[in-house]
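Student: take this sequence and fold it.
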Amino acid sequence: MDGCTLYSIGELARRTGLTVKTIRFYSDRGIVTPADRTPAGYRRYGPDAVARLALVRTLRELGLSLDVIRRVTNQELTLAQVAAEHAAALNVQISTLRLRQAVLTAAARRDPTFEEMERMQQLATLSEAERRRLIGEFLDVVSDGHHAVSGRAAVRRSMTPELPDSPTQEQVEAWVELAELALDPGFRDAMRSLVDDHLADRSDGDSTPPRPDVVAVAREYVEAAVRSGINPDSPQADPVIATLTAECALAVGRPDDAQLHGWLLHRLAAANNPRKDRYFDLLAVINGWPAPEPLAPLIDWSVQALSARAAR
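Tutor: Okay, here's the model as predicted:
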């Protein structure tokens, strides 16, 4: 062999850390071939066999099959081609494992029944088309099917989850919980009422201004009072509530009277829905949006202050 160093299979095993049996197996499969044989028929390998076997070990540790490895070592495939294909396959496996992990993690927290566990698994493994159909049906109920009504399209967009192609475990868990909410008839009805309250009677007539988003108005005028620790039953809260009701009265073109106060109290109380807040918290996780500002303290303060003044 022109003076090249040749190694016996035992020497090759010592240099590579592989067993003689493993090297013989790779040799029989054509992955590493002997450069020569002794007169007695013993295999002898050239120096390139050391590097070749190191590559084989690396590729095996990455999970490639022996057939693919043989094609790489025989230069039928490039490492780049194999790496790209294998990475794509691993992405699918990782996604599947992430889904399983999310379901099991959620199940460990909930201690579900078998039926609940089965439903969680089904929701986690829905295709993108199936997810869209589920949410579409939910939003049809929430919007009462009136897609053309002004403002409803924006509401649908603001309530639509978009699970990424490679979601995190947290996003998968959030999707499963949100989907369970979306399938709950009671939650659907409650959300439909909230959306109707938000959009209904936006104009009581051609000349009547649209009603305000009372939660947004309350946040604007009440937030400072809540941060300052003003008791909603105290006299210090009176000017805050007076400003709030005056702004709402101006926006709807009605007197700032007991009837308007009752309407405002009803709208705020209806908007204070923990399950609704949970839906939007989960939506933010799924869509990668900033966590929504917690509005319950502001609404609670406003409702308590309005109720205290109505009782006087």
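Student: can we go C-alpha only for contacts and neighbour counts from here?
Tutor: Noted.
Student: what helix or strand is Arg309 on?
Tutor: In this structure, Arg309 sits in helix 296-310 according to DSSP states H and E.
Student: which neighbouring elements make contact with that helix?
Tutor: helix 214-227, helix 238-252, helix 258-271 (3 or more CA pairs under 8 Å, 6 or more residues apart in numbering; DSSP states H and E).
Student: residue contacts, the residue nearest to His146 when sequence neighbours are not counted?
Tutor: Spatial nearest neighbour of His146, chain neighbours left out: Arg152 (7.4 Å); criterion: CA to CA, 6 or more residues apart in numbering. Taking CA atoms under 8 Å, 6 or more residues apart in numbering, we find Arg152 in contact with Ser143, His146, Leu199.
Student: make a markdown table from those and add secondary structure to it.
Tutor: A markdown table is the format used below for the contacts of Arg152 (DSSP: H, G, I helix; E, B strand; the rest coil):
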| residue | secondary structure |
| --- | --- |
| Ser143 | coil |
| His146 | coil |
| Leu199 | helix |
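Student: mark which of those residues are buried, thanks.
Tutor: The neighbour count (16 or more other CA atoms under 10 Å) marks Ser143, Leu199 as buried among those.
Student: what's the closest of the contacts of Arg152 to Gln169?
Tutor: Nearest to Gln169 among these, counting by CA to CA, is Ser143 at 30.2 Å.
Student: OK, contacts around that closest one?
Tutor: Counted by CA under 8 Å, 6+ apart, Ser143 has contacts Arg152, Arg156, Arg192, Val195, Asp196.
Student: quick check: the farthest pair among these?
Tutor: Comparing all pairs in the contacts of Ser143 by CA to CA, the longest separation belongs to Arg156 and Asp196, at 12.7 Å.
Student: quick one on the thing from earlier: neighbour-wise, give me the winner out of the contacts of Ser143.
Tutor: Among these, the one with the most neighbours (other CA atoms under 10 Å) is Arg152, at 21 neighbours.
Student: tell me the spacing between that one and Tyr279.
Tutor: 18 Å (CA to CA, to the nearest Å).
Student: Asp201 now?
Tutor: Asp201 sits 25 Å away from Tyr279, going by CA to CA.
Student: more neighbours, the two?
Tutor: For Asp201 versus Tyr279, neighbours defined as other CA under 10 Å are more numerous around Tyr279 (20 against 13).
Student: quickly find the element holding that one.
Tutor: Going by DSSP H and E, Tyr279 is in helix 274-287.
Student: okay, buried residues for that helix please.
Tutor: Applying a neighbour-count criterion of 16+ other CA under 10 Å, one finds Lys276, Asp277, Arg278, Tyr279, Phe280, Asp281, Leu282, Leu283, Ala284, Val285, Ile286, Asn287 buried in helix 274-287.
Student: one more, for comparison:
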Amino acid sequence: MRYSIGELARRTGLTVKAVRFYSDRGLVPPSGRNAAGHRRYDDAARTRLDLIRTLRELGVDLATIRRVVDGEATVADVAARHAQALEVQIRVLRVRHAVLTAVAKRGPTPEETTLMHELARLSEVERRRLVDDFLAEALGDRPDLAGIARTLTPELPGDPAPEQLEAWIELAELAQDKDFRAILRRLAEQREAGLRRDLAAEVRDAVTPALEAGIAPDSPEARAIVDGLGRDPGRLKDWLGLVNDPRRERYLRLLAVINGWAAPESLAPAFGWLAAATA
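Tutor: Sure, this is the predicted structure:
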């Protein structure tokens, strides 16, 4: 069957101008001409145009398309290369989306916006270096805290979701917060001095029932709960002042998002109640 340019355009969903463009560049040569000298195209030209339109819609450049229609490259090979290129572009776009979303939510200063962008673009090695530096300063070089360091280490996947990238940006900013590092270091020192890491769990188990029962922190029942913890009141107050810093809980929540863990239980109500009970 023979088609005019107009008929070929209608059958392929392209404009006459587009068909003429591809024909003039030799991608879809006419199969002949009619008596008036007008170009005519056959079914093979229609098939080539369908392929050209599809590849163009997928973002393949004309030079590569020419190699495909000329038989110098297969569609599969071209698709594989372009899929890889798109993966890179998608990662870049995800980073940009995460930064822009975070900026829109937080309204940072120009300097903070630049920092957020830089943190989002860090390589895996650079991210690891930042985290290692944070944990080394926060926990010190102590073998007994190696397990804790591992539980505090973010592992951003190679193909992170937007919410994981957003969480990484905020966590990386927290990790560079010198005051936050100092708080973790003091908690580590208090642990060494006898306030064990599982004290938080003890507080949760002891205080949660009191919260649920509506026991006031200034009541005799509350005093009995505090005494039952068996801790020096002064040291317990110092510990609460550190562990109840909202940045600590925020770090743990961001860490859970990045690592794909379940959201941690908030102990802020229990810590707040205990702080009031020991005031």
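Student: ok, the contacts of Ser143 of structure 1 in structure 2: which stay?
Tutor: Retained contacts for the contacts of Ser143 of structure 1 in structure 2, judged by both residues aligned by TM-score structural alignment, their matches' CA atoms under 8 Å, are Arg152, Arg156, Arg192, Val195.
Student: closest to Ala249 of structure 1 out of those residues?
Tutor: Closest to Ala249 of structure 1, out of all of the kept ones among the contacts of Ser143 of structure 1 and judged by CA to CA, is Val195, at 21.1 Å.
Student: identify, from the kept ones among the contacts of Ser143 of structure 1, the entry nearest to Ala80 of structure 1.
Tutor: Once CA to CA is applied, the member of the kept ones among the contacts of Ser143 of structure 1 that ends up nearest Ala80 of structure 1 is Arg156, at 43.7 Å.
Student: once you drop chain neighbours, what's closest to the closest one?
Tutor: Leu139 (6.5 Å).
Student: which of the three states applies to that neighbour?
Tutor: Per three-state DSSP, the secondary structure class of Leu139 of structure 1 is helix.
Student: what residue in structure 2 is paired with it?
Tutor: Using TM-score structural alignment, the equivalent of Leu139 of structure 1 in structure 2 is Leu135.
Student: ok, its match touching Ala149?
Tutor: Yes: under the criterion of CA atoms under 8 Å, Leu135 of structure 2 is in contact with Ala149, at a separation of 6.5 Å.
Student: just the helices in the stretch 1-150 of structure 2 please.
Tutor: 5-12, 16-24, 43-57, 62-69, 75-106, 110-120, 124-139, 146-151 (DSSP state H, counting those that start in this stretch).
Student: can you redo those as JSON lines with distance to Ala206 of structure 2?
Tutor: Conversion of those to JSON lines gives the following (distance: least, CA to CA, whole Å):
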{"stretch": "helix 5-12", "distance to Ala206 of structure 2": "73"}
{"stretch": "helix 16-24", "distance to Ala206 of structure 2": "75"}
{"stretch": "helix 43-57", "distance to Ala206 of structure 2": "63"}
{"stretch": "helix 62-69", "distance to Ala206 of structure 2": "69"}
{"stretch": "helix 75-106", "distance to Ala206 of structure 2": "37"}
{"stretch": "helix 110-120", "distance to Ala206 of structure 2": "40"}
{"stretch": "helix 124-139", "distance to Ala206 of structure 2": "27"}
{"stretch": "helix 146-151", "distance to Ala206 of structure 2": "23"}
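Student: closest to Arg181 of structure 2 out of those helices?
Tutor: Across the helices of the stretch 1-150 of structure 2, closest to Arg181 of structure 2 is helix 124-139 (CA to CA), at 4.8 Å.
Student: pull the number of nearby residues for Glu126 of structure 2.
Tutor: 12.
Student: from Glu118 of structure 2, how far out is it?
Tutor: 11 Å.
Student: is the residue positioned nearest the centre of structure 2 in a helix, a strand, or coil?
Tutor: In structure 2, the C-alpha nearest the mean C-alpha coordinate belongs to Leu165, at 2.1 Å (CA atoms, centre = their mean). Classification of Leu165 of structure 2 using three-state DSSP returns helix.
Student: again with the one 3 residues further on
Tutor: With three-state DSSP as the basis, Trp168 of structure 2 sits in helix.
Student: map Leu6 of structure 1 onto structure 2.
Tutor: Using TM-score structural alignment, Leu6 of structure 1 lines up with Arg2 in structure 2.
Student: and that match, how many neighbours?
Tutor: By other CA under 10 Å, neighbour count at Arg2 of structure 2 equals 18.
Student: which residue packs closest to it, ignoring adjacent ones?
Tutor: Asp42 (4.8 Å).
Student: residue in structure 1 matching the one you found?
Tutor: In structure 1, Asp42 of structure 2 lands on Gly46 (TM-score structural alignment).
Student: how about the contacts made by that match?
Tutor: Counting by CA under 8 Å, 6+ apart, Gly46 of structure 1 has contacts Cys4, Thr5, Leu6, Tyr7, Pro34, Ala35.
Student: equivalent analysis for Ala167 of structure 2, please.
Tutor: In this structure, Ala167 of structure 2 makes contact with Leu254, Leu255, Val257, Ile258, judged by CA under 8 Å, 6+ apart.
Student: just tell me what it corresponds to in structure 1.
Tutor: Ala167 of structure 2 maps onto Ala174 in structure 1, by TM-score structural alignment.
Student: what separates that match from Asn231 of structure 1, distance-wise?
Tutor: Ala174 of structure 1 is 36 Å from Asn231 of structure 1, by CA to CA.
Student: do Leu194 of structure 1 as well
Tutor: Using CA to CA, one gets 28 Å for the distance from Leu194 of structure 1 to Asn231 of structure 1.
Student: higher neighbour count, those two?
Tutor: The neighbour comparison of Leu194 of structure 1 against Asn231 (other CA under 10 Å) goes to Leu194, with 20 against 14.
Student: quick check: which element contains the equivalent of the more buried one over in structure 2?
Tutor: For Leu194 of structure 1, the aligned residue in structure 2 is Leu187 (criterion: TM-score structural alignment). According to DSSP H and E, Leu187 of structure 2 maps onto helix 178-192.
Student: tell me the angle of that helix relative to helix 233-243?
Tutor: With axes from the mean of the first three to the mean of the last three CA atoms, to 10 degrees defining the directions, helix 178-192 of structure 2 sits at 140 degrees from helix 233-243.
Student: what sits up against helix 178-192 of structure 2?
Tutor: With contact meaning CA under 8 Å, 6+ apart, helix 178-192 of structure 2 is reached by 134, 137-140, 174-175, 196-197, 239, 242-243, 247-248.
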